[in-house]
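# After the sequence you'll find the predicted model.
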Amino acid sequence: MDKQYDLIVIGGGALGAFHAYHALQAGLSVALIEKDKQPVGATVRNFGQVVPSGMDTKWQNYGRESLKLYNDLQSRFDISVRKNGSVYLASNEEEVQLIEELSLINKGNDYESHLLTKEQCLDKYPGLRNDYVKAGLFFPEEVTVEPRVMINRLLEYLISQKGLIYFSNTKVIRCEAWGDEVEIETAGGEVFKSKKVLLCCGSEFKTLYPEVFAKSDLEVTKLQMLQTKPQAGYTLNGSILTGLSIRRYEAFYECPSFKAIKAKENPDSFEKKWGVHILFKQALDGSVIIGDSHEYADAANIDDLGFDLRMDIDEYMIEEAKKIFNLPTFEIQNRWFGMYSQCKENDIFQHTVDNNIHIVTGIGGKGMTGSAGFSKENIKQIFNLS
């Protein structure tokens, strides 16, 4: 017998799961189909830093809505949220100027932040090197999550508490509109019908709609990250973003001095070539995650990025990290890379097929921070909800 729903979401990562959440909140019947046993893509391969502070004004608003949802979910069901704030550490006078300008912008946005003196930074963050930091900008409302824990607990919550119908290890091979409904077929021969379909998985986008995929402006980013062994007796709270992050994150593009400061940078430097900026986050086991880098290819040429880890990038990130923090150990226990898709010209890829099939992907590095807030608005638009 055909299974029928108001909405079928294809892809169980953050973008798909939060769309499912908001549809369920609106009283819709929702099925979510995930091709793997559990999500294994970009959602589980990032830092787990929820930092609206790093986004431009549009996406900061989505991120702030996401913060509300993360905190609300955590109050009901442990999804690993820790409200421990984010800090941007300036290492020279140019970066100090940028954090001061961003502080003023956030006052105008009514988003709480606090400028920290050098001494306050050194006092707040153990091991921070005196010869690196000049000042900091702290955002107390921001949170961290453990990505691999968060997404699976979120799905568990949606299934047990909200009535989500979840199919894992299920590959969609056909998605077609028939009048006012959509019919999808899985590799196992099951047929599902719904009023709407949301496709939030890049690989199945490529499989199901190859012509649309080929014409899209999607590109794929490969990021390398490292994880130290647990740091005995050491605590590093929150998301730590440093000078190279200040020079890279979109929020700073809105600062009056940003363009002139960027123009002075050496375009041939190693960090420019590989898109390196240094981030730190302590995981629940006491280890510290360090990263990351950015290597790009058109989505159609994802294989050009390869599957190897570049040791020169890892070594560079470790050496730069040592200039910022004196951690008890820099012995590395894990190394990995993540992949995410983003648009070259737009902030997210959206395309509608036959009115009722909505492709939403390419959220880029904004996924963990922006998905929850963006999905709330998008579900309202798709279903014409007030």
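That came through fine.
# contacts, neighbours, all on C-alpha from now
Noted.
# Which secondary structure state is assigned to residue 370?
Assigned by DSSP: H, G, I helix; E, B strand; the rest coil, the conformation of residue 370 is helix.
# Secondary structure element for the closest residue to it other than its chain neighbours, which one?
Among residues not flanking residue 370 along the chain, residue 63 sits closest, at 4.6 Å (CA to CA, 6 or more residues apart in numbering). Assigned by DSSP states H and E, residue 63 belongs to helix 57-76.
# And the contacts of that helix?
50-54, 79-81, 141-143, 251, 369-374 (CA atoms under 8 Å, 6 or more residues apart in numbering).
# Go through stretch 173-191 and flag the buried ones.
175, 176, 177, 181, 182, 183, 184, 185, 186, 191 (16 or more other CA atoms under 10 Å).
# from those, which is closest to residue 365?
The closest of the buried residues of stretch 173-191 to residue 365 turns out to be residue 175 (CA to CA; 27.6 Å).
# adding another structure so you can compare the two:
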Amino acid sequence: MSKSAIVIGAGIVGLATARALATRGYQVTVIERSEKAVGASIRNFGMVWPIGQPEGKLYERALHAKSIWKEVLTGADCWFYEGGSLHMAYHQDELEVIEQFAEVSAYRPVKVLSAKDTLEKSPAVNPAGLLGALYSDDEMIVDPREAIAGVPRYLQSKLGVTFIWNTAISRIEYPTVYSGSKKWSADEIFVCSGQDFETLYPEVFAAAPLTKCKLQMLRLEAQPDDWKIGPALCGGLSLIHYDGFKAAASLPGLKARYQQDYAEYLKWGIHVMASQNGLGEITVGDSHEYALTFDPFDREFINTMILDYLGTFARFKSPKVFQTWHGIYPKMKNGKTEIVLKPEEGVTIINGLGGNGMTLSFGLCDEVVGGTYQEL
């Protein structure tokens, strides 16, 4: 008789856990408090982003996750685009960082492009003052809103996963989980609750180095005439945001300049990227504020700063904004990429992936369920 498992939460971490369990023969039930996932997993760029990960285990995990994404999205008949990424350089110190990164990253499919080659790669790049760009072939874009809705259909139809929606689990006493008078039992329980880490095992989470991050984002309307931007686009500020670029020796110098030239941007954790979905819409962001509780109100000046900086490296056929929002995700305070805890026998918590959820979850959860996970 096959083993059973309950997964609490149908965001990307919960879905990745459910897939890892189901492919290993478990009878899996996913229980989600809302009628569909509406948290951080649908409020992001949809970027599967290996270039942001440092060399070694995290980079390999990102590539593994990407391969699972392709398998699942193909099975779910969902759109994805393997267009790679461009990080533009408009100052000599930015160009030095990307040249150094490319030089020490022989294991990655990256190259430094001239200004001319960059403009050929994407018609959306701002040519004014452009020195060149780093092109990476690794990155893939999914539409998070479509994907996070499509993956459950795939898991249900292809792998026999059961989904219970509109049901908040408020208590666990292994092997049973409770929602009011309703209860379910399983051999293993996985808590993948994202930013809601106050409800289940609150003492465990309170003792962990976790906080929350609020990000403001925007979406531009579908571009006219089916116009495509090609790769995901990034400005120089993204070079100091992702750990992968720490391999470049001159990165501290670039960061020091930004601390002077872009002090207000760094205060609000702003770096700017743009990705285009299958409908032609362009997602732009983002900012980063850290706390356990946030005001529910977005700051218009942050959106203005994001759009102003976007204009330094990208120009679109239509710049019309038709949606703005914010997302909140859990974030480790100790520099780790995730937290995996066992609060009691038979129960596993997977949380804290921060902005790496879309990039790493499928790989991480495959390791945790498969017994190969090692904390980095």
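Structure received. Since the structure is predicted, the reported quantities are computational estimates derived from the model, not experimental observations.
# got TSV for the buried residues of stretch 173-191 of the first structure, with distance to residue 199 of the first structure too?
Listed next are those as TSV, based on distance: CA to CA, whole Å:
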residue	distance to residue 199 of the first structure
175	10
176	12
177	13
181	15
182	12
183	13
184	11
185	14
186	14
191	16
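# Among those, which ones are in strands?
175, 176, 177, 181, 182, 183, 184, 185, 186, 191 (DSSP state E).
# now the fourth one, nearest residue through space, not along the chain?
The shortest distance from residue 181 of the first structure to any residue other than its chain neighbours is 4.6 Å, reached at residue 195 (CA to CA, 6+ apart).
# I'd assumed residue 264 was in contact with residue 247 of the first structure.
No - counting by CA atoms under 8 Å, residue 247 of the first structure sits too far from residue 264 to count as a contact (11.3 Å).
# Which of these two has more residues huddled nearby?
residue 247 (21 against 8; other CA atoms under 10 Å).
# Now for residue 316 of the first structure, how many residues are close by?
14.
# what residue of the second structure takes the place of residue 269 of the first structure?
Mapped onto the second structure by TM-score structural alignment, residue 269 of the first structure lines up with residue 263.
# typo on my end, residue 127 of the first structure
So residue 127 of the first structure corresponds to residue 124, using TM-score structural alignment.
# so its match touches residue 314, yeah?
Yes - counting by CA under 8 Å, residue 124 of the second structure touches residue 314, with 5.4 Å between them.
# which stretches of the stretch 251-376 of the second structure form helices?
Ranges of helices in the stretch 251-376 of the second structure, per DSSP state H, counting those that start in this stretch, are 251-261, 263-267, 300-313, 357-370.
# And residue 17 of the second structure, what's its match in the first structure?
Checking TM-score structural alignment: residue 17 of the second structure goes with residue 19.
# Is its match located within a helix, as I assumed?
Yes - under three-state DSSP, residue 19 of the first structure sits within a helix.
# neighbours around the residue nearest to residue 370 of the first structure, how many?
28.
# separation between the residue in the first structure that residue 283 of the second structure lines up against and residue 327 of the first structure?
Counting by TM-score structural alignment, residue 283 of the second structure lines up with residue 289 in the first structure. From residue 289 of the first structure across to residue 327 of the first structure, the span is 12 Å (CA to CA, to the nearest Å).
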